[in-house]
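1. Here is a sequence together with a model predicted from it:
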Amino acid sequence: MVAAEKAVREVEGLPLVVLRLGSIYGRGVMGSIDYALANVRVACEDPNRAFYNIFLENGKLNVVHAEDAARAILHAASWYLQGRRQGTRVFNVADKSDYGLAEYHKIVCDLQQVEFPSPPRVFRALARFALKIRWLCELMITQGSKVWIGLLNEHGIVSTPLNYSIDFEMSSTPWGISLDGSAFCEETGFTYQYPTLTQETLLQCLNYWRDLGAWPDEENCPGRKY
């Protein structure tokens, strides 16, 4: 992505607006938030679920709702053409949530009523370092996927786009996905309909999969708080 952006910016006089989108979420959108929902559901079945809570305080995940992402693209095109602007302009598009990865993890856990122990920071740092070893990361994905498939079979779910997954880059780097989208709003006048990620919008994402019959019920989950 960075290489492609660099290449087009080197073309002199090219009329272009580049939008760097945060992690997109929304009903039916397959993104980091939806994978986090599935990952927590899998971890809920593991008595050693503390290992899944390995996020450091400085890790970030800036997001943007799918509807705002679509509106931003149309808005940027209109702003550029109607203003008769020239050259290549680059903007980040991300809402104002500015949550850390650990905060997102807690929000997802609270939504599913899952209680997660918080391991010591040293343990979390070592676990994240281990995930830099790709084969180990792939092994964890394989094991988590087996649990997920077992849950689907147990609940009679024959088809779902959701799966257990680990974002290798996000897991092995300390910063995650960090974008400041304020310049796009200030310079172009864009406003977000979904300025922050809330429990309500996150619940809409989860209920979408529930309504499709593509989500294993959490009622008898061993890690659930009652």
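-> Looks like it arrived, so ask away.
2. Going by C-alpha atoms from here, please, whenever you check contacts or count neighbours.
-> OK.
3. Just give me the longest helix of the protein.
-> helix 134-154 (DSSP state H).
4. so what secondary structure elements neighbour that one?
-> Other helices and strands packing on helix 134-154, by 3 or more Cα pairs under 8 Å, 6 or more residues apart in numbering; DSSP states H and E, are helix 32-43.
5. Please identify the buried residues of the helix it packs on?
-> By 16 or more other Cα atoms under 10 Å, the buried positions in helix 32-43 come out as 32, 33, 34, 35, 36, 37, 38, 39, 40, 41, 42, 43.
6. and it, what does it pack onto?
-> Packed against helix 32-43 by the contact rule (3+ Cα pairs under 8 Å, 6+ apart) you find strand 23-25, helix 101-111, helix 134-154, helix 199-211.
7. Could you export those as JSON lines, including distance to residue 193 and mean neighbour count?
-> Formatted as JSON lines, the helices and strands packed on helix 32-43 follow (distance: least, Cα to Cα, whole Å; neighbours: other Cα atoms under 10 Å):
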{"stretch": "strand 23-25", "distance to residue 193": "13", "mean neighbour count": "22"}
{"stretch": "helix 101-111", "distance to residue 193": "20", "mean neighbour count": "19"}
{"stretch": "helix 134-154", "distance to residue 193": "34", "mean neighbour count": "16"}
{"stretch": "helix 199-211", "distance to residue 193": "12", "mean neighbour count": "16"}
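8. So for residue 121, which of these sits nearest?
-> Each of these was checked against residue 121 via Cα to Cα, and the shortest separation belongs to helix 101-111, namely 11.6 Å.
9. hmm, who's touching the closest one?
-> In this structure, residues lying in contact with helix 101-111 by Cα atoms under 8 Å, 6 or more residues apart in numbering are 36-37, 40, 53, 55-61, 115-116, 176, 199, 202-203.
10. how distant is that helix from the center of its chain?
-> In this view, helix 101-111 has its centroid 11 Å away from the chain centroid, taken as Cα atoms, centre = their mean, to the nearest Å.
11. The structure to be compared is supplied as follows:
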Amino acid sequence: MSPQPTVLVLGGVGFVGRNFVAYLVENNLAAEIRVIDKVLPQTAYLNKRFQAAFEKVEFMQGNLSNTASVEKCFTRADGSSFDYVVNFAAETKFSQPEEIYEDRIYRLSINCAKEAVKRNAKVFVQISTGDIYESTGTASKEDSKTKPWNQMAQYKLKVDNELQNMEGLNLIILRPAVIYGTGATGGLTPRLICGRVYQHLKKKMEFLWTKDLRINTVHVDDVSRAVWHSANWYVSNDKQGTPVIFNLADDNDTDQEAINTHIRAIFGIETGFQGTIVSQMVKLDMSGATEEINEMHLAPWSDILKAYNIKTSPLTPYLDQELLYNNAVSLDGTKICTATGFTYEHPKLTTESLREIITDFQDLGIWPRD
């Protein structure tokens, strides 16, 4: 039996990173795990499961946009290099200045990939996004036309393209659909928060566009498993020097109505959609509409938190303008299955899986416990 690999997890305190770290620790998969992040675990609202996992790994605070910091982060105590490098690190906030994305997505990823080449890492797993594909009526495959519909995705695609041409890089690119699961503050979570707001207001919740707008999903546990599975497959099949791309999406083919079905079940509210005509009219002044929508949600959410004596919470119903356009996230996530034998353990989005997100936040004291 071959020795277990040593693993460097970049951006490991974030939502997906912390789940991946817990997966490695709980399944005793790595000989050594080092986690790098600019955010300290103590300030990151880690639940008890994640806290326990982080007690068993080495944590280093680091700025991965800085080459000197990257070099230090990549060096093991004995001076040797890590076998597997997984890059979850990236700016995740929408509508930031371009310089932020240039620094915290592009420069960061290129710095880390170059260091992985220099140290001859066996595999470098880059977490990209399904938002890079052109929004069409069909599910995008890995070779489908790209047309990023937000700035973050533009910079992710820029990274993807450059890494594929980087000589000596043993590269896997994973492009997930909307990731959900324990610890998610973005993705589907703002919709859940809106559901709680409309429950409080005793009003019907209506989203823009139509019920069949695709918002394909993938559970964070499956993302964690896919990272590890694909890295082992890459190394054991001697794919060295060959860039490989896999989409990650369950076979739920989630759309807006599927999500609303679960929201109705959780909060006991009516839901609906504005429809294409009204939504097109709203689109004429999307900036003003976004402001109005957020004002409608933010004040009641604040009132709810106050009523339950929750003084601070990282959770917000705020919806960024880029998320309100008629852009489908529709991915074909089957290639990783046929090529590597991977299977999704969460093939369907369920009401229970969304309740788990809420329960976890309640246990952390950042969501009202009814």
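-> On my side now, so go ahead. What you see is a predicted model; the values in this text were computed from it and never measured.
12. TM-score them against each other, please.
-> With the length set by TM-score structural alignment, normalised by the length of the first structure, the two chains reach a TM-score of 0.83; 214 aligned residues with a Cα RMSD of 2.3 Å.
13. ok, so of the buried residues of helix 32-43 of the first structure, who is nearest residue 91 of the first structure?
-> Lowest distance from residue 91 of the first structure to the buried residues of helix 32-43 of the first structure (Cα to Cα) belongs to residue 32, with 21.0 Å.
14. With adjacent residues omitted, what lies nearest to the closest one?
-> Spatially, and ignoring its direct neighbours in sequence, residue 32 of the first structure is nearest to residue 23 (6.4 Å; Cα to Cα, 6 or more residues apart in numbering).
15. Over to residue 38 of the first structure?
-> Of all residues not flanking residue 38 of the first structure in the chain, residue 164 sits nearest, at 5.7 Å (Cα to Cα, 6+ apart).
16. how far away is the residue mapped onto that neighbour from the second structure from residue 230 of the second structure?
-> Here residue 164 of the first structure is matched to residue 317 in the second structure, going by TM-score structural alignment. Residue 317 of the second structure sits 34 Å away from residue 230 of the second structure, going by Cα to Cα, to the nearest Å.
17. same deal with residue 208 of the second structure?
-> Taking Cα to Cα as the measure, residue 208 of the second structure and residue 230 of the second structure are separated by 37 Å.
18. When the two are compared, which one has more neighbours?
-> Shown here are residue 208 of the second structure and residue 230; by other Cα atoms under 10 Å, residue 230 has more neighbours (24 against 21).
19. Aligned to the more buried one, what sits in the first structure?
-> With TM-score structural alignment as the matching criterion, the partner of residue 230 of the second structure in the first structure is residue 76.
20. quick one, strands of the second structure?
-> Assigned by DSSP state E, the strands in the second structure fall at 6-10, 32-37, 58-61, 84-87, 123-127, 171-176, 178-180, 205-207, 217-219, 244-248, 271-273.
21. And the third one, how far out from the chain middle?
-> Put plainly, it is strand 58-61 of the second structure. That offset, for strand 58-61 of the second structure, works out to 21 Å (Cα atoms, centre = their mean).
22. Residue in the second structure paired with residue 149 of the first structure?
-> The criterion is TM-score structural alignment: under it, residue 149 of the first structure has residue 302 as its aligned partner in the second structure.
23. do residue 57 of the first structure as well
-> Using TM-score structural alignment to pair residues, one finds that residue 57 of the first structure aligns to residue 211 in the second structure.
24. and what of residue 211 of the first structure?
-> So residue 211 of the first structure corresponds to residue 363, using TM-score structural alignment.
25. now what about stretch 205-213 of the first structure, what contacts it?
-> 25, 26, 27, 28, 34, 37, 157, 215, 216.
26. Let's have the buried residues of helix 32-43 of the first structure in JSON lines, adding distance to residue 1 of the first structure.
-> As requested, the buried residues of helix 32-43 of the first structure are arranged in JSON lines below (distance: Cα to Cα, whole Å):
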{"residue": "32", "distance to residue 1 of the first structure": "18"}
{"residue": "33", "distance to residue 1 of the first structure": "21"}
{"residue": "34", "distance to residue 1 of the first structure": "22"}
{"residue": "35", "distance to residue 1 of the first structure": "22"}
{"residue": "36", "distance to residue 1 of the first structure": "23"}
{"residue": "37", "distance to residue 1 of the first structure": "26"}
{"residue": "38", "distance to residue 1 of the first structure": "27"}
{"residue": "39", "distance to residue 1 of the first structure": "26"}
{"residue": "40", "distance to residue 1 of the first structure": "29"}
{"residue": "41", "distance to residue 1 of the first structure": "31"}
{"residue": "42", "distance to residue 1 of the first structure": "31"}
{"residue": "43", "distance to residue 1 of the first structure": "32"}
